[in-house]
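S.K.: just coords:
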């Protein structure tokens, strides 16, 4: 991994804005199947939540989302809009459940609408992507246009992803706020190692093992009570 990541003050502030939980894209309303796992007792403590997140980082679909960010980032910088659209469709086809697919589309659509108002030059790119833009592709567009260091963007994306799920876990299990922050800190070494690996993945090596997440997502819609949309 590049140990000399540099960002201008403007780039750093833009990245912090993109990964902020205050960004109005609706990430807080999704648990990615976590609510099902808590309901069934699969996850019931900080340790079991950490084990689930570690498994996702090592084998799950989050790795492919980051791999697509790498490819979409390059496509934007090379003005290769055909490749950008193709990778977006590839990621859509990867989604194994309707809820996971629609959550990615909804967040992607919300982010693209926001970006078109914050940075109008992005509108020209969004017009070249399928209407159902996945969230990770929208993030890639946002960081590529502003030339943010790719590895910094991936670290920010992982931090945002984990923070959202840990916040959901704090509410659902429940956990204390301190336990949630300790968990985020404990995952940091895995963030850096995951980014270093994913940066060098070849197209033929793009794979994941996410059947546990998929089954939890499928069962979520029939829970008796729900706090989250998926």
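M.R.: That came through, no problem. The structure displayed is predicted, hence computed values, not measured ones. Numbers count the residues shown, from 1 in each chain.
S.K.: can we go C-alpha only for contacts and neighbour counts from here?
M.R.: Fine.
S.K.: List the buried residues for the host helix or strand of residue 104?
M.R.: When secondary structure is defined by DSSP states H and E, residue 104 falls within helix 98-118. Within helix 98-118, the residues that qualify as buried are 99-113, 115-116, counting by 16 or more other C-alpha atoms under 10 Å.
S.K.: ditto for stretch 163-172
M.R.: 163, 164, 165, 166, 167, 168, 169, 170, 172.
S.K.: Repeat that for stretch 193-200.
M.R.: Buried positions in stretch 193-200, judged by neighbour count with 16+ other C-alpha under 10 Å: 194, 195, 196, 198, 199.
S.K.: Give the full set of residues in contact with residue 104.
M.R.: Going by C-alpha atoms under 8 Å, 6 or more residues apart in numbering, residue 104 touches 133, 134, 135, 136.
S.K.: same question, residue 146
M.R.: residue 11.
S.K.: how close does it get to residue 122?
M.R.: To residue 122, residue 146 is 10 Å away according to C-alpha to C-alpha, to the nearest Å.
S.K.: The residue most central in space within the chain and residue 19, how far apart?
M.R.: For the chain, the residue nearest the mean C-alpha position is residue 161 (5.1 Å; C-alpha atoms, centre = their mean). Noted for residue 161: a distance of 9 Å to residue 19, by C-alpha to C-alpha.
S.K.: cool, residue 56 as well?
M.R.: Per C-alpha to C-alpha, residue 56 is found 19 Å from residue 19.
S.K.: Need the residues that contact the helix or strand encompassing residue 86.
M.R.: According to DSSP H and E, residue 86 maps onto helix 81-94. With contacts defined as C-alpha under 8 Å, 6+ apart, helix 81-94 is touched by 65, 68, 71-72, 75-76, 101, 125, 128-130, 133-134, 137.
S.K.: at 10 Å what do you get?
M.R.: 61, 64-65, 68-69, 71-76, 78, 100-102, 104-105, 125-138, 140-141, 207-208 (C-alpha atoms under 10 Å, 6 or more residues apart in numbering).
S.K.: Please enumerate the strands of this structure.
M.R.: In the chain, no strands are found when defined by DSSP state E.
S.K.: Put this next to the first one:
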């Protein structure tokens, strides 16, 4: 196994401290409303999250970056298209934290430039873009970058569901394994999307993220 593959495994590990464990991105609203309460109902939510949110936002932005689109234009589009304040802020926190960690692991002018723009408040920071820039620097192919990012995102949400619903650890691992096929479907779907599709999200997902800040008891920040 190459050093590049090992580095990618490290970044995608659930212990990589980006702060994603603090964010449910609206899942907690569904839990408190009684709509997500076991493995089956969470699997349905996770499917919508992957194909409805990640595909049209994080995944499509990553693909467009690999295809030559300007990272800062994508950064702006992702930020302004997110209607929920908590989602915007949560995504930004994760992105900035990931950027700082990756610069420590693999310093590069590209990542440093992104950090400089964020510090000057001319960019916001998004984990999908940070991760994609990092992968491009390492020479990782677009498909491998996207599948790794999706895996990491799904794994993080499952770990949060284990705490929030709660689910059993074994159920969570079975679900993660079963979503390998869904990730492959998501990659095929992204190949058919255009830049005009960027920022699309299911209304229910957006509303749940907006309503989260008014929950009486919260385990997660978003």
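M.R.: Thanks, I have it. Here the structure is a predicted model, which means the values were calculated and not measured.
S.K.: Any idea what the TM-score is?
M.R.: For this chain pair, the superposition-based TM-score is 0.90 by TM-score structural alignment, normalised by the length of the second structure; 217 aligned residues with a C-alpha RMSD of 1.8 Å.
S.K.: circling back: now, which of the contacts of helix 81-94 of the first structure lie within helices?
M.R.: Among the contacts of helix 81-94 of the first structure, the residues falling in helices (DSSP state H) are 64-65, 68-69, 71-76, 100-102, 104-105, 125-126, 135-138, 140-141.
S.K.: contacting residues around the aligned partner of residue 178 of the second structure in the first structure?
M.R.: Residue correspondence to the first structure (TM-score structural alignment): residue 178 of the second structure is matched to residue 186. Each residue near residue 186 of the first structure by C-alpha under 10 Å, 6+ apart is listed here: 50, 180.
S.K.: before we move on, what about the one 4 residues further on?
M.R.: The neighbours of residue 190 of the first structure, taking C-alpha under 10 Å, 6+ apart as the test, are 54, 57, 58, 158, 196.
S.K.: So which of the residues you listed is surrounded by the most neighbours?
M.R.: Highest neighbour count within the contacts of residue 190 of the first structure, by other C-alpha atoms under 10 Å: residue 158, with 24 neighbours.
S.K.: Map that one onto the second structure.
M.R.: Match for residue 158 of the first structure (TM-score structural alignment): residue 150.
S.K.: again with residue 228 of the first structure
M.R.: Using TM-score structural alignment, the partner of residue 228 of the first structure in the second structure is residue 220.
S.K.: how about residue 28 of the first structure, what's its match in the second structure?
M.R.: That one, residue 28 of the first structure, aligns with residue 21 by TM-score structural alignment.
S.K.: Residue 106 of the second structure pairs with which position in the first structure?
M.R.: In the first structure, residue 106 of the second structure lands on residue 119 (TM-score structural alignment).
S.K.: Narrow the contacts of residue 190 of the first structure to those in helices?
M.R.: Taking DSSP H, the ones among the contacts of residue 190 of the first structure that sit in helices are 54, 57, 58, 158, 196.
S.K.: quick one: contacts for the residue nearest to residue 157 of the second structure when sequence neighbours are not counted?
M.R.: Using C-alpha to C-alpha, 6 or more residues apart in numbering and skipping the chain neighbours, the partner closest in space to residue 157 of the second structure is residue 24 (6.8 Å). Neighbouring residues of residue 24 of the second structure by C-alpha under 10 Å, 6+ apart: 87, 90, 156-158, 160-161, 164, 209, 212, 219-222.
S.K.: Of these, which belong to helices?
M.R.: Going by DSSP H, the helices hold 87, 90, 156, 157, 158, 160, 161, 164, 209 from the contacts of residue 24 of the second structure.
S.K.: what's around residue 41 of the second structure, how many residues?
M.R.: 14.
S.K.: ah, wrong one, I meant residue 129 of the second structure
M.R.: 26.
S.K.: That one -> the first structure?
M.R.: Per TM-score structural alignment, residue 129 of the second structure is aligned with residue 137.
S.K.: unless I'm mixing things up, residue 85 of the second structure is touching residue 213, no?
M.R.: Yes. The pair residue 85 of the second structure / residue 213 is scored as a contact, 8.9 Å apart, by C-alpha atoms under 10 Å.
S.K.: Find residues that contact each of these two.
M.R.: residue 222.
S.K.: isn't residue 144 of the second structure right next to residue 131, touching?
M.R.: No. Contact criterion C-alpha under 10 Å: residue 144 of the second structure and residue 131 do not qualify, at 11.6 Å.
S.K.: Counting neighbours, go ahead and name the busier of these two.
M.R.: residue 131 (24 against 13).
S.K.: What about residue 39 of the first structure, how many residues nearby?
M.R.: Burial measure for residue 39 of the first structure: 17 neighbouring residues, criterion other C-alpha under 10 Å.
S.K.: and it, what pairs with it in the second structure?
M.R.: That one, residue 39 of the first structure, aligns with residue 32 by TM-score structural alignment.
S.K.: got a list of what its match touches?
M.R.: Going by C-alpha under 10 Å, 6+ apart, residue 32 of the second structure touches 164, 165, 212, 215, 216, 217, 218.
S.K.: Most neighbours among those residues, please name it.
M.R.: Neighbour-wise, these (other C-alpha under 10 Å) top out at residue 212, 25 neighbours.
S.K.: Relative to residue 25 of the second structure, how far out is it?
M.R.: According to C-alpha to C-alpha, residue 212 of the second structure and residue 25 of the second structure sit 8 Å apart.
S.K.: cool, residue 33 of the second structure as well?
M.R.: 15 Å.
S.K.: Tell me which of the two has more neighbours.
M.R.: Taking neighbours as other C-alpha under 10 Å, residue 33 of the second structure and residue 25 compare with residue 25 leading, 25 against 11.
S.K.: and the more buried one, what is it in contact with?
M.R.: Contact analysis of residue 25 of the second structure by C-alpha under 10 Å, 6+ apart lists 49, 84, 86-88, 90-91, 157, 205-206, 208-210, 212, 220-222.
S.K.: same deal with residue 110 of the second structure?
M.R.: Residue 110 of the second structure neighbours (C-alpha under 10 Å, 6+ apart): 103, 116, 130, 133, 134, 136, 137.
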